[in-house]
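Colleague: Only the shape, not the letters, is given here:
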């Protein structure tokens, strides 16, 4: 889609830092609207993240159950984690897969990018697929508690439909997974640069 967006674009005229947290920052911008008026926009600055869709050789997928404090409940989701400073997304994906699940992968494919909360956050999440999984030893971060399990793609899609899965990134990955499995969307697979099955 190639369009002129000038009639929709807002211009930032002033910025105020409301919160500088450990890895999240909250800003308030005063903006000039397309009609010349002004308003404020409060939003969260996020470093970005990577989510991995791990594919087992038997066709099942690796998922996690993790308590998410803002939601007050355990959520079903794909492995994911935020980018460290100066870290590229593929390195982040390989690191998170090993740390959270104990798996490494022989092949990787970048699917795309999603912006889960465009109205109040800069967060982006890159979606990577991983296959040729090799189970090693996981290394959870201090204070991280999660349960790793496997499920069929059909089970995941049923959970997306019935509301068991409501996590935005996992719903987006399920769309990619469904279309890739049907042959409608392509993935360009590449070997792990650290060697076969390396973390």
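Modeller: Alright, I've got the coordinates. Source: prediction; values computed, not measured.
Colleague: okay, CA-based contacts and neighbour counts for the rest of this
Modeller: Fine.
Colleague: before we move on, what SS does the residue sitting furthest away from the middle of the chain have?
Modeller: In terms of distance from the mean C-alpha position of the chain, residue 36 ranks first, at 36.1 Å (C-alpha atoms, centre = their mean). Under DSSP: H, G, I helix; E, B strand; the rest coil, residue 36 falls in the coil class.
Colleague: contacting residues around it?
Modeller: Not one residue lies near residue 36 by C-alpha atoms under 8 Å, 6 or more residues apart in numbering.
Colleague: Could you rerun that using 10 Å?
Modeller: 10-11 (C-alpha atoms under 10 Å, 6 or more residues apart in numbering).
Colleague: Alongside the first one, take a look at this:
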């Protein structure tokens, strides 16, 4: 028989109970600024009063679309991903441009990468794929009532699109053929929606655009809450490191 360490039951955990876990930024430095990623190094105050270092990547956020046809098939992409050195199977996705809303980003990326446009857009969920070292979030949309058109790939962008039954995507997830985390989550979410178990939702309130260094929602986002700010698709200027 195994012993259980006393922990809170899930039903006992309420909003605000995380005060004893929160880390507060006391100093911040930029290590590298790239084309759209920024590498940061912060000093944070821990709940016990001690200090620790945190390195992480600022990411503007992204949108993934699940293009669903009337016959129950979906559109996937094959694209070489340099960091992992493999051709990956994925649902279409792309990063947010500055001042761009999530659905508008989805409409643009779907048109550019696949040539399709969708008359019906349903928000499904938001995921944080790399919570240990990046501020990246991905909003997932279901795109329906699709109309074909010419793709408009960016210079230097190479990918292929193809159409398969939605069930095939689940099979590829189960077999390990699909390992991209956003596509895995999207496939299972789609299965729940199509079966009627889950409904569709609304995008997070107050998350309209990505703003670099400022926000229109100042009541909720301030320099004392850098992690919370970035989880809502914004980031705020943090204190300059002390010498």
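Modeller: Happy to help now that I have it. Just so it is clear, the structure is predicted and the values come from calculations on it, not from any experiment.
Colleague: Next one: the equivalent of the residue farthest from the centre of the first structure over in the second structure from residue 64 of the second structure, what distance?
Modeller: Under the alignment defined by TM-score structural alignment, residue 36 of the first structure corresponds to residue 49 in the second structure. The gap separating residue 49 of the second structure from residue 64 of the second structure is 39 Å, by C-alpha to C-alpha, to the nearest Å.
Colleague: what do you get for residue 191 of the second structure?
Modeller: 16 Å.
Colleague: mind listing what's buried in stretch 10-28 of the first structure?
Modeller: Within stretch 10-28 of the first structure, the residues that qualify as buried are 10, 25-28, counting by 16 or more other C-alpha atoms under 10 Å.
Colleague: so how far is it from its chain's centroid?
Modeller: How far stretch 10-28 of the first structure lies from its chain's middle: 22 Å, per C-alpha atoms, centre = their mean, to the nearest Å.
Colleague: helix or strand for the counterpart of residue 141 of the second structure in the first structure, which one?
Modeller: Correspondence of residue 141 of the second structure to the first structure, assessed by TM-score structural alignment: residue 128. Using DSSP states H and E, residue 128 of the first structure sits in strand 125-135.
Colleague: Can you check which part of the second structure whichever helix or strand comes after that strand sits on?
Modeller: Downstream of strand 125-135 of the first structure, the first helix or strand assigned by DSSP H and E is strand 146-151. Mapped onto the second structure using TM-score structural alignment, strand 146-151 of the first structure covers residues 159-164.
Colleague: Against the first structure, what's the mean shift for that stretch, could you check?
Modeller: Following superposition, stretch 159-164 of the second structure is found to deviate from the first structure by 0.5 Å on average (mean C-alpha distance after the TM-score superposition for the first structure).
Colleague: List the contacts of that stretch.
Modeller: Stretch 159-164 of the second structure is contacted by residues 67-69, 72-80, 87-92, 113-115, 153 when judged by C-alpha under 10 Å, 6+ apart.
Colleague: hmm, 7 Å instead?
Modeller: 73-79, 114 (C-alpha atoms under 7 Å, 6 or more residues apart in numbering).
Colleague: What of stretch 38-58 of the first structure?
Modeller: Residues from elsewhere that reach stretch 38-58 of the first structure (C-alpha under 7 Å, 6+ apart): 24-32, 61-62, 78-83, 89, 92-93, 97, 120-133.
Colleague: Per the alignment, name the residue of the first structure opposite residue 26 of the second structure.
Modeller: Counting by TM-score structural alignment, residue 26 of the second structure lines up with residue 13 in the first structure.
Colleague: do residue 188 of the second structure as well
Modeller: In the first structure, residue 188 of the second structure lands on residue 175 (TM-score structural alignment).
Colleague: Now the residue most central in space within the second structure: closest residue in space, sequence neighbours ignored.
Modeller: Centroid-nearest residue in the second structure, with C-alpha atoms, centre = their mean: residue 138, separated by 1.7 Å. Distances taken as C-alpha to C-alpha, 6 or more residues apart in numbering place residue 62 nearest to residue 138 of the second structure, at 4.7 Å, with adjacent residues excluded.
Colleague: again, but for residue 20 of the first structure
Modeller: Computed as C-alpha to C-alpha, 6+ apart, the closest residue to residue 20 of the first structure that is not its neighbour in sequence is residue 26, at 6.6 Å.
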